[in-house]
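Chemist: Give me coordinates for this.
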Amino acid sequence: MQYRQLGKTELQVSTICLGTMTFGEQNTEAEGHAQMDYALEQGINFFDTAEMYSVPSRKETQGSTERIIGTWFKKTGNRDKIILASKVTGPFGLYQLDRGPFDFSKEQINAALEGSLQRLQTDYIDLYQLHWPERKMNMFGKRGFAYDPNDPWVDNFKEVLHALDELVKAGKIRHVGLSNEVPWGLMRFLQESERHNLTRVVSIQNPYNLLNRLFEVGLAEMAIREKVGLLAYSPLGFGRLSGKFNRPGEDLSKARINLFKQYTRYNSPQCLEAVEKYLQIAEKYGLNPTHLALSFVNSRPFLTSNIIGATTMEQLKENIDSIEVNLSEEVLREIDAVHAAIPDPAP
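Modeler: Model (predicted):
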């Protein structure tokens, strides 16, 4: 396994991070425990979760992922071997949690954190992330920014950082990260932390894969120069880039992209065309399509960690093995040629 520095902290996190959002929905507790056992054996020391997981989020299963991680901590005593990341849910109409209103007020951040700590059976979280911004902006497949003059949000970056800073000083969280954020939001958080000597953002968790390289526009340079590295999620584009959807005879009845029809980001004709071209590159150079996609993400200089997720041990092993694959300059040039012809078909 390889390791990279988490922001400006002293923490070294594995380049492969275990994503856990299937625990409690597509994976049982026993399967989740087995995945964590194997990941740790392979040198993975970084797990990512959220208070709203499993996904898709339902009131009946909300928090199930954290509970499964918590029972694994209790059973194995491995809490001190894991750098643990979780998230507080922001305002978004699709989710039902046992608290509210969903905002980043001090009261709601504290309530969310206490719930996570209880489920996780731990007294601290290493990286606590804002799952998405409070304000209306372009995320989750929205390519453009549609300004809403009636958006009730007010600039509260300083207040949010104050609430998180208090939790850092109390020892309940060690570091702070963002998710689904854009350059302006990251800039404002960095400004306020510097102006008021508050805890500094150390990471940003955004989608990044061969079908969505929008992070490179604006955020990549910030990630490198400000040392706020990317935690890349959906590196396989909901499994599209594994190539399994293009092979006849595969049993895909349990695949997320088929089970949960509401997730349509990777279903456009442009996505399918781009995927086919990437599969042809993999075939030409004798590469596993999964390894091609994940190794590309691993190779990015702005990456801190690549969040992989799996529903089977076979998938998990295949994903983790990507750390051993290095793409040649020829392969990278052909990838960039496809990207130039079909740029970011899954925003």
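
Chemist: drop to CA atoms for contacts and neighbour counts, all remaining ones
Modeler: Fine.

Chemist: Show me the residue at the heart of the chain, geometrically.
Modeler: Nearest residue to the geometric centre of the chain (CA atoms, centre = their mean): residue 233, 3.6 Å.

Chemist: for that residue, what are its contacts?
Modeler: Applying CA atoms under 8 Å, 6 or more residues apart in numbering to residue 233 gives the contacts 205-208, 306-308.

Chemist: Now which of those would you call buried?
Modeler: If you count burial by 16 or more other CA atoms under 10 Å, the buried members of these come out as 205-208, 306-308.

Chemist: my guess is residue 125 contacts residue 174, does it?
Modeler: Yes - Residue 125 is in contact with residue 174 according to CA atoms under 8 Å; the separation is 6.5 Å.

Chemist: Now the common contact residues for those two.
Modeler: Here residue 125 and residue 174 have no joint contacts, going by CA under 8 Å, 6+ apart.

Chemist: Would you map the strands across the stretch 1-150 of the chain?
Modeler: If DSSP state E, counting those that start in this stretch is used as the criterion, the strands of the stretch 1-150 of the chain fall at 3-5, 12-14, 16-19, 46-48, 83-88, 125-130.

Chemist: To compare with the earlier structure, here is another sequence to fold:
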Amino acid sequence: MQYRRLGESGPEVSSLCLGTMTFGEQNDAADAFDQLDRARDAGINFFDTAEMYPVPARAATQGESERILGRWLARQRREDVVIATKVAGPARGLDWIRGGPLALDEANLRAAVEASLQRLGTDYIDLYQIHWPERNQPMFGQWRYDPSSERECVPVRAQLEALARLVEEGRIRHIGLSNEHPWGVMQFLRQADALGLPRIVSIQNVYSLLSRVFEYGLAEMCHHERVGLLAYSPLGFGHLSGKYLGVPPAGARLTRFPAFGKRYARPGVRPAVEAYAELARAHGMTPATLALAFVYSQDFVTSTVIGATSREQLEENLAAREVVLHPDVLAEIDGIHARHTNPAP
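Modeler: All right, here's what the predicted structure looks like:
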């Protein structure tokens, strides 16, 4: 397992990060503990969760992923693992979280941190991330900025100052963003540098063969500003495993929750998946291995957030880190990308 520093001043994290968004919904506690133990055995020291997990988000299960992770964490040496979690922002209809997370102001941030600490059973959070911006911006499959949807929101400076106080108090150690765009990243960096506040060390954004938008502007920015990418959904909600090309398997996420992950319901997704699956098989590997190895190989990816609903899936995710794609395969991938460009941005 490789270990890389998160951003300029963050902790050393494993190149794979185990995500927990299925814990408490598709995976019960026993399954989750088995995955967590296997991940530690493989050298993973980095675990990602969120206050809204598991998904699909609902009031009855909200926070259960953190609770399960916290019960496992109690059996570990705390200093040996890096725990990341996220605060839910507004505009997503999650009215059962803090009575509706209406803003990322200090009161909401503080309440969210304290609740996550309690569920995780720990005194501090290594990486605290804003799950999505409060402001108007296209996200989760939207692709066009609409200035007519502008609304009042807590300024970036106020969000950063509130997070800085939580860092000073020892509640959190480092801060990061998620589902962000270049303007937002630079606002957080500019304000931090101008005011002597903590710099973000990471951005957790979607990155896969179906969505390479990160390469357009954020890759350059994060390189120069030393912000680490935590790439999530490297298998495109399971589509890049090829399992949805035939009869959807029983128990799979999109079999159980067909309305979930709408960005992957676009008409361009299936032909792209078919092309990548054909390429993988032509080179003697599974479609999932090709997709994962591609993401793992990118020099701008600090850590890839993997997730699984079975031990078999987790083992394939782990094994793919040993696969080095030949330059000819990478060239063929770029050829498919040119024909099927970002069908699920």
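
Chemist: overall similarity of the pair, as a TM-score.
Modeler: TM-score for the superposed chains, counting by TM-score structural alignment, normalised by the length of structure 2: 0.97, backed by 343 aligned residues with a CA RMSD of 1.3 Å.

Chemist: quick revisit: if I look at the nearest residue in space to the residue nearest to the centre of structure 1 that is not next to it in sequence, how far off is residue 281 of structure 1?
Modeler: In space, and not counting its chain neighbours, residue 233 of structure 1 is closest to residue 207: 4.7 Å by CA to CA, 6 or more residues apart in numbering. With distances defined as CA to CA, to the nearest Å, the gap from residue 207 of structure 1 to residue 281 of structure 1 amounts to 22 Å.

Chemist: got it, and residue 300 of structure 1?
Modeler: Using CA to CA, one gets 19 Å for the distance from residue 300 of structure 1 to residue 281 of structure 1.

Chemist: Same drill for those two, tell me which one is more crowded.
Modeler: residue 281 (19 against 13; other CA atoms under 10 Å).

Chemist: Show the contacting residues for the residue nearest to residue 233 of structure 1.
Modeler: Residue 207 of structure 1 sits next to 180, 215, 232-235 when contact means CA under 8 Å, 6+ apart.

Chemist: on that earlier part again, let me have the buried ones among the contacts of residue 233 of structure 1 in CSV, adding secondary structure and distance to residue 58 of structure 1 as columns.
Modeler: Shown next, in CSV, are these (DSSP: H, G, I helix; E, B strand; the rest coil; distance: CA to CA, whole Å):
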residue, secondary structure, distance to residue 58 of structure 1
205, strand, 22
206, strand, 22
207, strand, 22
208, coil, 25
306, strand, 26
307, strand, 22
308, strand, 22
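
Chemist: now the residues you listed in a markdown table, with distance to residue 84 of structure 1?
Modeler: Below are these laid out as a markdown table (distance: CA to CA, whole Å):
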| residue | distance to residue 84 of structure 1 |
| --- | --- |
| 205 | 14 |
| 206 | 17 |
| 207 | 19 |
| 208 | 21 |
| 306 | 14 |
| 307 | 13 |
| 308 | 15 |
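
Chemist: Leaving out sequence neighbours, find the closest residue to residue 266 of structure 1.
Modeler: Closest to residue 266 of structure 1 by CA to CA, 6+ apart is residue 346, at 5.6 Å.

Chemist: Please look at residue 49 of structure 2 and residue 19 and confirm they touch.
Modeler: Yes - the criterion here is CA under 8 Å, and residue 49 of structure 2 meets it with residue 19 at 6.2 Å.

Chemist: More neighbours: the two, which one.
Modeler: Applying other CA under 10 Å to residue 49 of structure 2 and residue 19 shows that residue 49 carries more neighbours, namely 27 against 22.

Chemist: list the contacts for the counterpart of residue 295 of structure 2 in structure 1?
Modeler: Matched by TM-score structural alignment, residue 295 of structure 2 corresponds to residue 297 in structure 1. Contacts for residue 297 of structure 1 (CA under 8 Å, 6+ apart) come out as 208-209, 232, 235, 303, 306.

Chemist: what about residue 159 of structure 1, how many neighbours?
Modeler: Counted with other CA under 10 Å, residue 159 of structure 1 comes out at 14.

Chemist: show me the residues around residue 46 of structure 1 that make contact.
Modeler: Residue 46 of structure 1 is in contact with 13-14, 16-18, 82-85, counting by CA under 8 Å, 6+ apart.

Chemist: and the counterpart of residue 35 of structure 2 in structure 1, what does it touch?
Modeler: In structure 1, the residue matched to residue 35 of structure 2 (TM-score structural alignment) is residue 35. Listed by CA under 8 Å, 6+ apart, the contact set of residue 35 of structure 1 reads 313, 316.

Chemist: The residue nearest to residue 266 of structure 1 maps to what in structure 2?
Modeler: In structure 2, the residue matched to residue 346 of structure 1 (TM-score structural alignment) is residue 344.

Chemist: hang on, isn't that match packed against residue 266?
Modeler: Yes - assessed by CA under 8 Å, residue 344 of structure 2 is found in contact with residue 266 at 7.0 Å.

Chemist: how about the helices in structure 2?
Modeler: In structure 2, the helices defined using DSSP state H lie at 29-41, 64-73, 106-120, 156-168, 182-195, 218-225, 253-256, 269-282, 287-296, 311-319, 327-339.

Chemist: what's the most buried one of these?
Modeler: Stretch with highest mean neighbour count among the helices of structure 2: helix 287-296 (a mean of 24; mean count of other CA atoms under 10 Å).

Chemist: mean shift between it and structure 1?
Modeler: Compared with structure 1 after fitting, helix 287-296 of structure 2 has a mean deviation of 0.8 Å; criterion: mean CA distance after the TM-score superposition for structure 1.

Chemist: ok, now which ones touch the residue lying closest to residue 305 of structure 1 once chain neighbours are set aside?
Modeler: In space, and not counting its chain neighbours, residue 305 of structure 1 is closest to residue 15: 4.4 Å by CA to CA, 6+ apart. Listed by CA under 8 Å, 6+ apart, the contact set of residue 15 of structure 1 reads 1-4, 44, 298, 304-306, 323.
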